[in-house]
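[1] Okay, sequence plus prediction incoming.
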Amino acid sequence: MQHAQYQLIIVGGGPAGLTAGLYAARGRLKVLLLERGATGGQVLVTDWVDNYPGFVEGISGFDLMDKMTAHADRFGLEKRFATITSLELTDNIKTVVLENGEALTARTILLCTGAKPKKLEIPGEYTFAGRGVSYCATCDGPFYRHQKIAVVGGGNTAIQDALHLTKFADRVTVIHRRDTLRATKVLQEKAFCNSKIDFIWNTQVTAIKGDKNGVQSLSLKHRNDEESTLQVTGIFIFIGTTPNNELFPAGHLRTDAGGFIITDADMATSIPGVYAAGDICSKNFRQIINAAGEGAVAELAIEHYLGNQTLEQPLNCSE
């Protein structure tokens, strides 16, 4: 058998990657977690997590991921912060090439690259990015104190972040292309009862307008084809996610129409020795808890795949 530096390399340090890393380190696999930014993924910019079991009063996204990272560190998970430039997944030994040219090899790879916010792709969106256009309420909400802003979307993220933005803005207008929200009922109830939030239904934003100082207004098109203008100084866009799949080998990794990885019940992909977990996977629901669960399932399946190979780490009988 060809020698590999690691038994497992985990690509991505969100809830799925950290959980898998915790399990692998605890199981004494020779494992490396690679993350290009900070561990935690999208959860780092989530204001409040109110539905993760065990945290009765809720917990901030940052604190939750800090605890997950510390838990993995307790078992000695090896982590490196680096940018990956290419992946070779089809050979028996997998290769990960870093930005500095270094090549790392492993028997198995777990892809936990997650997803990023989907864009509206309308005039003004890129022009005013960072100057009134945002995809992160936690990051940018404090810049909009006593202002009028808009939130686009009707899912959990949109409504939860609209509620968060009421801490700063005087008025938050939720613009949704349908006549009902997709968010959970408890979030809907909170939003409908919040005097700072109003709704524009059956409507799409067609353009974002402003000047050198930033966003000034939104052009709206309603279902009856009528058009109107909404005066705001900021727009927060939460219309879903798109997969971080730029590094994946085309034609070898089976994906759905949206580019998300298709896996089996063990989180195995169409390439032997390659697994996926978290928001990068094709599924109906993307939650912190199922990402963590998928990370655990993937790692246990990887241990079985590796066939209980002899551990490279020496036993420490003094523990």
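    Done, it's in. Predicted model, so just to flag it, every value in this text is computed and none were measured.

[2] only C-alpha atoms for contact and neighbour calcs from this point on.
    Will do.

[3] Can you tell me how far the residue nearest to His222 when sequence neighbours are not counted is from Met65?
    If you skip the residues right next to it in sequence, His222 has Thr203 as its closest partner in space, 4.3 Å away by C-alpha to C-alpha, 6 or more residues apart in numbering. Counting by C-alpha to C-alpha, to the nearest Å, the gap from Thr203 to Met65 is 36 Å.

[4] again with Gln231
    37 Å.

[5] Just want to know which of the two has more residues nearby.
    Between Gln231 and Met65, Met65 has the larger neighbour count (other C-alpha atoms under 10 Å), namely 23 against 14.

[6] so the more buried one makes contact with Ala16?
    No. Using C-alpha atoms under 8 Å as the test, Met65 is too far from Ala16 to be in contact (11.0 Å).

[7] Is Leu163 located within a helix, as I assumed?
    Yes. Under DSSP: H, G, I helix; E, B strand; the rest coil, Leu163 sits within a helix.

[8] Leaving out chain neighbours, which residue sits closest to it?
    Ala191 (6.4 Å).

[9] Tell me which helix or strand the one you found sits in.
    Per DSSP states H and E, Ala191 falls inside helix 185-192.

[10] for Asp66, helix, strand, or coil?
    helix.

[11] what's the burial count for it?
    Neighbour count of Asp66, defined by other C-alpha under 10 Å: 14.

[12] buried stuff in stretch 297-305?
    Within stretch 297-305, the residues scored as buried using 16 or more other C-alpha atoms under 10 Å are 297-303.

[13] Rebuild the residues you listed as CSV, extending it with secondary structure.
    Listed next are these as CSV, based on three-state DSSP:
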residue, secondary structure
Val297, helix
Ala298, helix
Glu299, helix
Leu300, helix
Ala301, helix
Ile302, helix
Glu303, helix
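
[14] Now tabulate those in CSV and tack on distance to Val274.
    As requested, those are exported to CSV (distance: C-alpha to C-alpha, whole Å):
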residue, distance to Val274
Val297, 13
Ala298, 10
Glu299, 11
Leu300, 13
Ala301, 11
Ile302, 9
Glu303, 12
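
[15] take the one below as the second:
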Amino acid sequence: MTCTFGPAHCFHEGSMLMVCAYVYAAGAAFAGYIHVRRAALREHGHDSLLVHVRRVRFFPALVGVAFASRAAWFVLLDTHAMQDPNAFGGYDDMLVFLSWLDVTVDLYPLGVLLWNKLATLLYISAFALLLQFWADMLDHTMREIRAPAELSRPARQRRVLVVAIVWMYVIEIALLLGKTFCIGEPLWLTNSDGWCTALFSVILALALGYDAYRLRRYFDAQDYSRVLVSVARRVTLLGLLCSSLFILRGILLVATPVASLRATSTPWLYYAVPELAPGCLVLALMHVKHDGRDRSIFTPTERTPLVSPELMLSV
């Protein structure tokens, strides 16, 4: 135990929170490695004519920052940052009175809870990119057989997704401000973090599961090929794993009273497994092996996605 910031704010190196922080830090390093390697091998789709191929290259970066933010949150929780010990052996949030605004500000949400919300927002945004990538590529491959009336459907789906993401950020920012300025917050505001995370997780799970099902149906209707079977297995695995873990997490957060407090006592169940397993699986599938040849000539890649629709659908 290291007490760099005083006896009330010690680092407990072997605590559950710190172990989770170590694992999240390793996940962030892995995401950074994947991002840098794909950029070095020019596998980020910079030369693609398809915007959604270029957009999905940000997935490793978003997941990496999300994992780093979650690790920082766990460290701050372990050291009781922005809190003071009370007479009952617990901790109370630090309060600051701003005389020029005549308002009392709770420093805990701004200094600690902010990292939790940032991690959640970036993580869901990353998977929203993957979701839109799958939907756009499936639409691209099936454009020739679609009826004219159905051609505008992908554009509507993109608008709905963008609006949902914007509202997610607005709601989380509003809740953070509410916790900062509402001293002695009501119970519903205390539980709001868990409820919102549960709602976002379930919606994302249903959307990913639906698109994975659509992709699998598309693959099953095509002629057999090794590449197609490999990509179909990837999509099915991702769809099942992400959907099941996100839904399970949503159920746990809704069913647990004062979810944010219970979640921090069992961080593996509420945070580490539902986030690290899907995120690291996608990152592992995005890993590129360089064979020393000019891939733009020998193998269809994200730079030449029109050559092979089934490869376009692979992450």
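    The structure has been received and is ready for your questions. The shown structure was predicted, so the numbers you read here are calculated from the model rather than taken from an experiment.

[16] Provide the TM-score value for the superposition.
    Here the TM-score for the pair of chains, by TM-score structural alignment, normalised by the length of the second structure, is 0.30; 164 aligned residues with a C-alpha RMSD of 6.8 Å.

[17] Please tell me how far the residue nearest to His222 of the first structure sits from Glu227 of the first structure.
    Separation of Thr203 of the first structure from Glu227 of the first structure (C-alpha to C-alpha): 9 Å.

[18] Settle it for me: which of those two has more neighbours?
    Neighbour count, other C-alpha under 10 Å: between Thr203 of the first structure and Glu227, Thr203 has more, with 21 against 14.

[19] Tell me if I'm right that the more buried one and Val152 touch.
    No. Applying C-alpha under 8 Å, one finds Thr203 of the first structure not in contact with Val152, separated by 9.7 Å.

[20] Quick check, Ile175 of the first structure in contact with Leu218.
    No. Under the contact definition of C-alpha under 8 Å, Ile175 of the first structure does not touch Leu218, with a separation of 10.7 Å.

[21] got any residues that touch both of the two?
    Val205 (C-alpha atoms under 8 Å, 6 or more residues apart in numbering).

[22] From the contact counts, what lies against the longest helix along the second structure?
    When the second structure is scanned for its longest helix (criterion: DSSP state H), the result is helix 187-220. Judged by 3 or more C-alpha pairs under 8 Å, 6 or more residues apart in numbering; DSSP states H and E, the packing partners of helix 187-220 of the second structure are helix 114-141, helix 153-181, helix 226-255, helix 259-265.

[23] Could you rerun that using 6 Å?
    Helix 187-220 of the second structure sits against helix 226-255, with contacts defined as 3 or more C-alpha pairs under 6 Å, 6 or more residues apart in numbering; DSSP states H and E.

[24] how about the helix it packs on: buried residues?
    228-229, 231-232, 234-236, 238-254.

[25] what angle separates it from helix 114-141?
    140 degrees (axes from the mean of the first three to the mean of the last three C-alpha atoms, to 10 degrees).

[26] Which strands or helices does helix 226-255 of the second structure pack on?
    helix 187-220.

[27] what comes up buried for the helix it packs on?
    189-213, 215-216, 219.

[28] Compute the inter-axis angle for that helix and helix 114-141.
    Going by the same axes, to 10 degrees, helix 187-220 of the second structure makes 30 degrees with helix 114-141.

[29] Okay, angle between helix 187-220 of the second structure and helix 153-181 too, please.
    Orientation check (the same axes, to 10 degrees): helix 187-220 of the second structure against helix 153-181 gives 160 degrees.

[30] quick one: Leu34 of the first structure is in a helix?
    No. Assigned with three-state DSSP, Leu34 of the first structure falls outside any helix and is strand.

[31] Skipping its backbone neighbours, what lies nearest Glu299 of the first structure in space?
    Leaving out its chain neighbours, the residue that sits closest to Glu299 of the first structure by C-alpha to C-alpha, 6+ apart is Ala20, at 5.3 Å.

[32] Which helix or which strand is home to that neighbour?
    Ala20 of the first structure belongs to helix 15-26, assigned by DSSP H and E.

[33] Wait, a helix at Phe97 of the second structure?
    No. Under three-state DSSP, Phe97 of the second structure sits outside any helix and is assigned strand.

[34] Excluding chain neighbours, give the residue nearest to it in space.
    Sequence neighbours aside, Thr104 is the residue nearest to Phe97 of the second structure in space, at 4.3 Å (criterion: C-alpha to C-alpha, 6+ apart).

[35] how much space is there between Val254 of the second structure and Asp193 of the second structure?
    From Val254 of the second structure to Asp193 of the second structure the distance is 10 Å (C-alpha to C-alpha).

[36] Check Leu276 of the second structure too.
    19 Å.

[37] can you check Ala232 of the second structure too?
    According to C-alpha to C-alpha, Ala232 of the second structure and Asp193 of the second structure sit 35 Å apart.

[38] Also Ala207 of the second structure?
    As judged by C-alpha to C-alpha, Ala207 of the second structure and Asp193 of the second structure stand 21 Å apart.

[39] Then Asp84 of the second structure?
    Distance from Asp84 of the second structure to Asp193 of the second structure, by C-alpha to C-alpha: 22 Å.
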